[in-house]
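**Student:** below is the structure, and that's it, no one-letter string:
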């Protein structure tokens, strides 16, 4: 059986593409910009898996091989897509101009959440290695509200990582719940109205799971679902801010 090996992307070539220092050798009236824009449009509509070179070429009415004279492959294209959409962040208000550092942290969370809503494929496209101009701009702007408040440089980086990882994690949970709703055709509220009384019957009355039954019923009644991602985001973000404040005070 033949073994198929996947070509590893060239980090230097990828960085050159991201920063626009590569040699322009493409033909057919295409450009890196038009190819990336088409791929983003496809990914927004159909998911990251659909944004393959063949599909992008069809979208542009070009031959697949003509795309490779601009972008070497899917890995490089994905890096370019991610860096491009990250450029839309903070066009009107940078986090450092939000006032108190706490307001800046909340702005970071809100803007990243909204970006994931516009481009749901983005978290899967970022692997942390392709350091393009827009990801570096994002890092610079998001560090600003944490600068000069009493954190070391490493603590600033760690605090920002904690914020971003938390936001992405809660957003992924929200996306998963949406997928369940789409598959079942039933909203969380509708599900809870049906399931809540049954759970109360089997778990209530101090039975096998008295603590889980009490707390789960209280949370489910509050959220009309097993989980409210927006509430979870705000609650967790407040606790993260409390933790950063405590670190500063020490």
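**Tutor:** Noted; the coordinates are in hand. Not measured: the values here are computed from a predicted model.

**Student:** CA atoms for contacts and neighbours, from now on please.
**Tutor:** OK.

**Student:** roughly how far does the spatially most central residue of the chain sit from residue 136?
**Tutor:** The chain has residue 123 as the residue nearest its centroid, 3.7 Å off, counting by Cα atoms, centre = their mean. Relative to residue 136, residue 123 is positioned 16 Å away (criterion: Cα to Cα, to the nearest Å).

**Student:** repeat that for residue 166.
**Tutor:** Spatial separation of residue 166 from residue 136 under the definition Cα to Cα is 20 Å.

**Student:** same thing with residue 101?
**Tutor:** If you go by Cα to Cα, the gap between residue 101 and residue 136 works out to 20 Å.

**Student:** between these two, which has more neighbouring residues?
**Tutor:** More neighbours sit around residue 101 than around the other of residue 101 and residue 136, counting by other Cα atoms under 10 Å; the figures are 20 against 15.

**Student:** excluding chain neighbours, what is closest to that one?
**Tutor:** If you skip the residues right next to it in sequence, residue 101 has residue 145 as its closest partner in space, 4.8 Å away by Cα to Cα, 6 or more residues apart in numbering.

**Student:** got a list of what the one you found touches?
**Tutor:** Remark: with contacts taken as Cα atoms under 8 Å, 6 or more residues apart in numbering, residue 145 is in contact with 95, 96, 97, 100, 101, 102, 104, 105.

**Student:** mark which of these are buried, thanks.
**Tutor:** Among the contacts of residue 145, those that count as buried by neighbour count (16 or more other Cα atoms under 10 Å) are 95, 96, 101, 102, 104, 105.

**Student:** among those residues, which lie within helices?
**Tutor:** When the buried ones among the contacts of residue 145 are checked against helices (DSSP state H), the matches are 101, 102, 104, 105.

**Student:** and the comparison structure, right after this:
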């Protein structure tokens, strides 16, 4: 039989949990390691070394990495709550835009969050974030599924945008070339592509596109397009 999720276990043992070494210290250490080295680098041994504890002592608090990831994710979602006004202003577009921008910033602070997949967490901060997100789109005459569609579409766009941003950062780390150096490296080949005349859209991209787009402006422009699409799907009265 599988064990209940850590949140159920914590609720059941809250009054009897031993003092001293606590989940907060363990979680913070795990997040710091993930921020520095990636999620795969997180281990009980590294956490124990960071907080000057015995590795086996940690297992009195968490069963393993699955528990750790739940704790880590819920902890960083607390930052998202801090960034947001917990009482939406009533303008669903503005409220969803604030949620998207805060979520983008969170993923940049903790890039490993994007590797966790889409399975929902049931931690206390995760539940509060969901309440805030759903409140952003309430009062529009929507069904619960339609409300979820608007929230999920906005967050999925944000996560995809951030994934592309982080991929560029990883490419720079891997190759040692920033975008300007990379463009210089491929310039001779691009010139050949232009001369061949077989890729007219690529030619226009090379000749007309902004060489140094502001990522914040690009994000806001594309987010507005997403919100326009969601607005067009609102029920008419």
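**Tutor:** Looks like it came in fine. Keep in mind it's a predicted model, so treat the numbers as computed, not measured.

**Student:** can you pull the contacts of the residue nearest to the centre of the first structure?
**Tutor:** When contacts are counted by Cα under 8 Å, 6+ apart, residue 123 of the first structure is found next to 116, 168.

**Student:** quick one: what's aligned to it in the second structure?
**Tutor:** Using TM-score structural alignment as the criterion, the counterpart of residue 123 of the first structure in the second structure is residue 114.

**Student:** thinking again about what came up before, can you tell me how far the residue nearest to the centre of the first structure is from residue 175 of the first structure?
**Tutor:** Noted for residue 123 of the first structure: a distance of 12 Å to residue 175 of the first structure, by Cα to Cα.

**Student:** trace residue 58 of the second structure over to the first structure, please.
**Tutor:** Under TM-score structural alignment, residue 58 of the second structure pairs with residue 67 in the first structure.

**Student:** also residue 145 of the second structure?
**Tutor:** Matched by TM-score structural alignment, residue 145 of the second structure corresponds to residue 154 in the first structure.

**Student:** ditto for residue 101 of the second structure
**Tutor:** The alignment partner of residue 101 of the second structure in the first structure, by TM-score structural alignment, is residue 110.

**Student:** over to residue 79 of the second structure?
**Tutor:** Residue correspondence to the first structure (TM-score structural alignment): residue 79 of the second structure is matched to residue 88.

**Student:** burial measure for its match, as a count.
**Tutor:** By the measure other Cα under 10 Å, the count of residues near residue 88 of the first structure is 13.

**Student:** before we move on, what about residue 222 of the second structure?
**Tutor:** Counted by other Cα under 10 Å, the residues lying close to residue 222 of the second structure total 14.

**Student:** related to what we said a few turns ago, and the residue nearest to residue 101 of the first structure, helix, strand or coil?
**Tutor:** For residue 145 of the first structure, the secondary structure call by DSSP: H, G, I helix; E, B strand; the rest coil comes out as helix.

**Student:** run the chain-centre distance for the longest helix that the first structure contains.
**Tutor:** With secondary structure taken from DSSP H, the first structure has its longest helix at helix 153-184. In terms of Cα atoms, centre = their mean, to the nearest Å, the gap separating the centre of helix 153-184 of the first structure from the centre of its chain is 7 Å.

**Student:** now stretch 101-114 of the first structure
**Tutor:** 13 Å.

**Student:** average distance between that stretch and the second structure?
**Tutor:** Relative to the second structure, and after both are superposed, stretch 101-114 of the first structure has an average distance of 0.8 Å to its aligned residues, where the measure is mean Cα distance after the TM-score superposition for the first structure.

**Student:** which parts of that stretch are buried?
**Tutor:** Of the residues in stretch 101-114 of the first structure, those scored as buried under the neighbour-count criterion (16+ other Cα under 10 Å) are 101, 102, 103, 104, 105, 106, 107, 108, 109, 111, 112, 113.
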